[in-house]
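Novice: A predicted structure for the sequence below; I have some questions about it.
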Amino acid sequence: MGIVGKTRRLKEAGSDDAAKPPFLAAFVDCETTGLDPAKHELIELALVLFAYEPTTGEVIGIVEEYAGLREPKGRIHATAREKHGLTCEMVRGKHLDAERVNSMLDQAAVLIAHNAKFDRAFIGRLFPLARKKRWYCSMANIHWTWKGFPSRGLHSLLAQHGIKVGQAHRALNDARATVVLLAQKRDGRTYLAELLGGRRSVLMQR
């Protein structure tokens, strides 16, 4: 049964057993006006809250998803716009649902991102709760190159695993696809198990 089927089963069961800390993780992804968190801004945020079995690293199912746009104070740099396709017109008047975002962050025992240092810097500016969480980086904390993959880049890894994604570099599409990637097994072990079991974990509270 795939993650979609498991998600349906989990929701029908009311998520009572699987959706209690420390069995929840949130994959987060953001799109921004540029690369420097000191002067650029977050304009799109996605979170995929999912349940997992901590002893095996098996992904049980997705509990909740959120994606939202945010109008920045500054302009969207051309290089960033070319990457994610977001324009000033698309984000004008948009605001993130802070209450919902904080609720999902609060439920998650850990946060995961592909290039966690980048996402944590931008998300933490808007949501201080995110800075208090343990973060894991699915790019740096899994030995992709040791496993023979030519790149640690997300879309290269997704392609190598035959995982289809909608519009690339849009936050929710990337987040959903990465949860599917983390659920894959290599040598009898999920990538999520390797990620959470590694000692190189993270950007801790500070």
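Specialist: Arrived safely, thanks for sending. Small disclaimer: the values here were computed from a predicted structure and weren't measured.

Novice: okay, CA-based contacts and neighbour counts for the rest of this
Specialist: Noted.

Novice: ok, Arg131 - how many residues close by?
Specialist: 18 (other C-alpha atoms under 10 Å).

Novice: Run through the residues that contact it.
Specialist: 120, 124, 204-206 (C-alpha atoms under 8 Å, 6 or more residues apart in numbering).

Novice: swap in Trp144?
Specialist: With contact taken as C-alpha under 8 Å, 6+ apart, Trp144 is in contact with 151-152.

Novice: on that earlier part again, which of the contacts of Arg131 count as buried?
Specialist: Using 16 or more other C-alpha atoms under 10 Å as the burial test, the contacts of Arg131 include Arg120 as buried.

Novice: okay, now the one to match up with it:
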Amino acid sequence: MADALAQSTDYRVLRRLIPRSPYTPDAGQEVRTGILLDTETTGLDHVKDEIIELGMVKFDYTPEGRIVGVRDTFSAFNEPSAPITAEVTALTGITNEVVAGQKFDDGAVTTFAESGVITIAHNSSFDRRFVERYWPVFEHKAWGCSMSEIDWRKHGFAGAQLGYLLNGAGFFHQAHRAVDDCHALLEVLALELPPTGSSALALLLETARKPTMRVWAEQTAFELKDSLKRRGYRWNDGSDGRAKSWFRDVDESALDDEIAFLRTEIYMQDVEPNVQRLTAFTRFSSRI
């Protein structure tokens, strides 16, 4: 019945996501290993709040970005130093009873993650800052973000929410656990994106490998904030130890145009803004 519906232009069929079983690599097959990662936390502050759940899926992919199979999975809870609030429980489904007496095995986390050549999360600017605080192994890894480093709208999606993207891949899932979201992300990255003929993973890897330049627009007049926002600048409130300032990440090829914009539209003078060069090894990290 589902196959018949799928052949009609009047219906779309969504199938329940069944996680892939671990596979054994073929001898001599050239593959690389990646880590999909998701966290649940007691709040949004990566300095003060705590991780209460960590999920990871280790997978292999070809140099061209085609997913070959799942190697292993990791899922663990951690009891925080203060009770989980009702708000966090409503958001994550994690109660104080679920995490009671649970503690992360730091050695197991490190062993699982160290073989990955890239770590991917669906909001790496959030997850990387948290896991780096707990486990130094993540400080030295290349990172990619499946939410921000793929132009989903360009490929026909109205948004980048994980459940919505999973529906586009033909699946639905009940996101009870962090590792469940990792399995969902695997299928999203396996999706072939028209008209490129490439997988979402291949496009993500291509973007992640490119250096970007972070341009800081410091000490700008308050009345210019709307112009900066329209340009794509974001506000850093200083809570992470960096200056209170507007900033924007651009490709290396667009750096000259960005500096010209600041000189002519914002500062009205020949200034040299603070610029940082970011790569997959430093991007999304609170250390930058």
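Specialist: Right, received. Where do you want to start? Because the structure is a prediction, the values reported are computed rather than measured.

Novice: Once they're superposed, what TM-score comes out?
Specialist: Scored against TM-score structural alignment, normalised by the length of structure 1, the superposed chains reach a TM-score of 0.87; 196 aligned residues with a C-alpha RMSD of 2.2 Å.

Novice: Now distance to Lys83 of structure 1 and secondary structure too, for the contacts of Arg131 of structure 1, in JSON lines please.
Specialist: Compiled in JSON lines, these are given as follows (distance: C-alpha to C-alpha, whole Å; DSSP: H, G, I helix; E, B strand; the rest coil):
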{"residue": "Arg120", "distance to Lys83 of structure 1": "20", "secondary structure": "helix"}
{"residue": "Gly124", "distance to Lys83 of structure 1": "22", "secondary structure": "helix"}
{"residue": "Met204", "distance to Lys83 of structure 1": "29", "secondary structure": "coil"}
{"residue": "Gln205", "distance to Lys83 of structure 1": "30", "secondary structure": "coil"}
{"residue": "Arg206", "distance to Lys83 of structure 1": "30", "secondary structure": "coil"}
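
Novice: mind checking the longest helix of structure 1?
Specialist: Counting by DSSP state H, the longest helix found in structure 1 is helix 171-183.

Novice: Show me the strands in structure 1, by range?
Specialist: 24-32, 42-53, 58-69, 110-113, 134-137, 185-186, 189-190 (DSSP state E).

Novice: Residue in structure 2 paired with Thr178 of structure 1?
Specialist: Using TM-score structural alignment as the criterion, Thr178 of structure 1 maps onto Leu185 of structure 2.

Novice: Number of residues surrounding that match?
Specialist: 24.

Novice: just Leu166 of structure 2 next, same as before
Specialist: So Leu166 of structure 2, with other C-alpha under 10 Å, has 23 neighbours.

Novice: check contacts around it.
Specialist: Leu166 of structure 2 makes contact with 172, 184-185, 187-188 under the criterion C-alpha under 8 Å, 6+ apart.

Novice: same question, Ala158 of structure 2
Specialist: Counted by C-alpha under 8 Å, 6+ apart, Ala158 of structure 2 has contacts Trp152.

Novice: Map it onto structure 1.
Specialist: So, by TM-score structural alignment, Ala158 of structure 2 is matched to Pro150.

Novice: How about Val215 of structure 2?
Specialist: Under the alignment (TM-score structural alignment), Val215 of structure 2 pairs with nothing in structure 1.

Novice: Can you tell me how far Val215 of structure 2 is from Ala208 of structure 2?
Specialist: In this view, Val215 of structure 2 and Ala208 of structure 2 are 18 Å apart by C-alpha to C-alpha, to the nearest Å.
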